[in-house]
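Enquirer: Predicted model, plus sequence, below.
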Amino acid sequence: MIKKGISLLLLMFLMVACKKEGNKGIVKAEPESQVILADNGKVDSTVGYNVDVNGKKTIKTDYVYKATDGTLVKVVFNYDPNNRTVAITNNKKTFTMEKKQSTESETTYEKDEMKATVKGDSLILHQGDTIIELVKTKI
């Protein structure tokens, strides 16, 4: 039941997003000294980083999140200061939301009636009365 609900919810999101022309995001390697700041000017702890064997630090943009029913969802963050977004993909369908606000511990993204809140390893999707909780996996 929950799995059908998640798939149905994602399908509804995609119907709203049909006006866009696919995912235009391009993943770029960021300089190791670059740090993403929240709207209040403090370091945004919702941003993850990769560190290679030489200690070079790059911004991690893609994650796999798991819903309470076991459904896996790919989440890609775009940290471009001019177009900060989150793209959520499930069943080969992607829905993209724009950043609305952030603090050092929480970032909120919205598009139409859909809202996503990222806090630590959690991503909570809201659409009307429907709430889907996702947790970052170690994959």
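Expert: In hand now; what should we look at?
Enquirer: Every contact and neighbour count from this point should use C-alpha atoms.
Expert: Fine.
Enquirer: which strand is the longest one in this protein?
Expert: strand 93-102 (DSSP state E).
Enquirer: now that strand, how far from the centre of its chain.
Expert: 7 Å (C-alpha atoms, centre = their mean, to the nearest Å).
Enquirer: In stretch 59-66, which residues are buried?
Expert: 59-66 (16 or more other C-alpha atoms under 10 Å).
Enquirer: Could you do stretch 66-78 as well?
Expert: Neighbour-count burial for stretch 66-78 [16+ other C-alpha under 10 Å]: 66-67, 71-78.
Enquirer: out of those, who's nearest residue 128?
Expert: residue 67 (18.2 Å; C-alpha to C-alpha).
Enquirer: can you pull the contacts of that closest one?
Expert: If you count contacts by C-alpha atoms under 8 Å, 6 or more residues apart in numbering, residue 67 has them with 73, 132-135.
Enquirer: Spit out the contact partners of the residue most central in space within the chain.
Expert: Centroid-nearest residue in the chain: residue 86, 3.8 Å away (criterion: C-alpha atoms, centre = their mean). Residues near residue 86 by C-alpha under 8 Å, 6+ apart: 75-78, 96-99, 109.
Enquirer: Secondary structure element holding the closest residue to residue 3 other than its chain neighbours?
Expert: Leaving aside its chain neighbours, residue 3 sits nearest to residue 69 (6.1 Å; criterion: C-alpha to C-alpha, 6 or more residues apart in numbering). Using DSSP states H and E, residue 69 falls within no helix or strand.
Enquirer: Second structure follows, compare the two:
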Amino acid sequence: MLTKSTSILCVSLFIIACKNEGKKEVIIKNSSETSVVNNNGKIDSNTLSSTTIEVNGKKTEKTNYVYKATDGTLVKVVFKNDPKESTVAITSNKKTFTLEKTDTKTDEIIYKKDDMTARVKGDSLYLEQGDNIIPLKRTKI
């Protein structure tokens, strides 16, 4: 004979199982930490973090860096590459600007949104808005 608490537990589990039966969720097939290498093939120690997630055979990569402006301000920069889009998200002073990749040249990658442009050249990032250009340099925290 089942005790009262065992009966309540069985009924609760049955109710939870019934509620979850119709849900369809994305299952992450593989999630792993990766190393980012620089142009010389060495591990880039300036990387804050990097992740690669594979869902249904499609990989999404996110790499986080910290950049420093000439005035000492630290800026978080997240590069995202997935099958649909490549973007850079730049966060400073609790504001985030996300720009889409528009061009790749031999020595630079260009991201744009509205009147803002970000040019990535090696470990430097140049933010341009109108006549203003803000140079940022990748740094360690």
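Expert: Right, received. Where do you want to start? In this text the structure is predicted, and so the values were computed from the model without any measurement.
Enquirer: on that earlier part again, the residue nearest to the centre of structure 1 corresponds to which position in structure 2?
Expert: With TM-score structural alignment as the criterion, the equivalent of residue 86 of structure 1 in structure 2 is residue 88.
Enquirer: what do you get for residue 106 of structure 1?
Expert: Counting by TM-score structural alignment, the partner of residue 106 of structure 1 is residue 108.
Enquirer: how about the helices in structure 2?
Expert: Remark: helices assigned in structure 2 by DSSP state H are 4-20.
Enquirer: Going by length in residues, pull out the top strand of it.
Expert: Under DSSP E, structure 2 gives strand 58-69 as its longest strand.
Enquirer: which residue in structure 2 lines up with residue 62 of structure 1?
Expert: Aligned partner of residue 62 of structure 1 by TM-score structural alignment: residue 64.
Enquirer: Please apply the same query to residue 117 of structure 1.
Expert: Checking TM-score structural alignment: residue 117 of structure 1 goes with residue 119.
Enquirer: I figured that match hits residue 104, correct?
Expert: No. Here residue 119 of structure 2 does not reach residue 104: they are 9.8 Å apart, not a contact under C-alpha atoms under 8 Å.
Enquirer: the more surrounded of these two?
Expert: Ranked by neighbour count (other C-alpha atoms under 10 Å), residue 119 of structure 2 and residue 104 place residue 119 first, with 20 against 12.
Enquirer: returning to what we had before: which of the contacts of residue 86 of structure 1 lies closest to residue 45 of structure 1?
Expert: Of all these, residue 77 has the smallest distance to residue 45 of structure 1: 13.5 Å, by C-alpha to C-alpha.
Enquirer: Strands along structure 1, start to end?
Expert: Using DSSP E, strands in structure 1 cover 48-51, 57-60, 62-67, 72-78, 85-90, 93-102, 107-111, 114-119, 122-127, 130-136.
Enquirer: how about the last one, aligned to which bit of structure 2?
Expert: Here strand 130-136 of structure 1 aligns to structure 2 at residues 132-138, judged by TM-score structural alignment.
Enquirer: on average, how far is that stretch from the matching bit in structure 1?
Expert: Comparing stretch 132-138 of structure 2 with its match in structure 1 after superposition yields a mean distance of 0.3 Å (mean C-alpha distance after the TM-score superposition for structure 1).
Enquirer: and that stretch, how far from the chain's centre?
Expert: For stretch 132-138 of structure 2, the distance to the chain centre is 20 Å (C-alpha atoms, centre = their mean).
Enquirer: picking up where we left off before, same list (the buried residues of stretch 66-78 of structure 1) but as CSV, adding distance to residue 30 of structure 1.
Expert: Converted to CSV, the buried residues of stretch 66-78 of structure 1 look like this (distance: C-alpha to C-alpha, whole Å):
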residue, distance to residue 30 of structure 1
66, 27
67, 30
71, 31
72, 27
73, 24
74, 21
75, 19
76, 15
77, 13
78, 12
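Enquirer: Pick out whichever of those sits closest to residue 121 of structure 1.
Expert: Closest to residue 121 of structure 1, out of all of the buried residues of stretch 66-78 of structure 1 and judged by C-alpha to C-alpha, is residue 66, at 10.5 Å.
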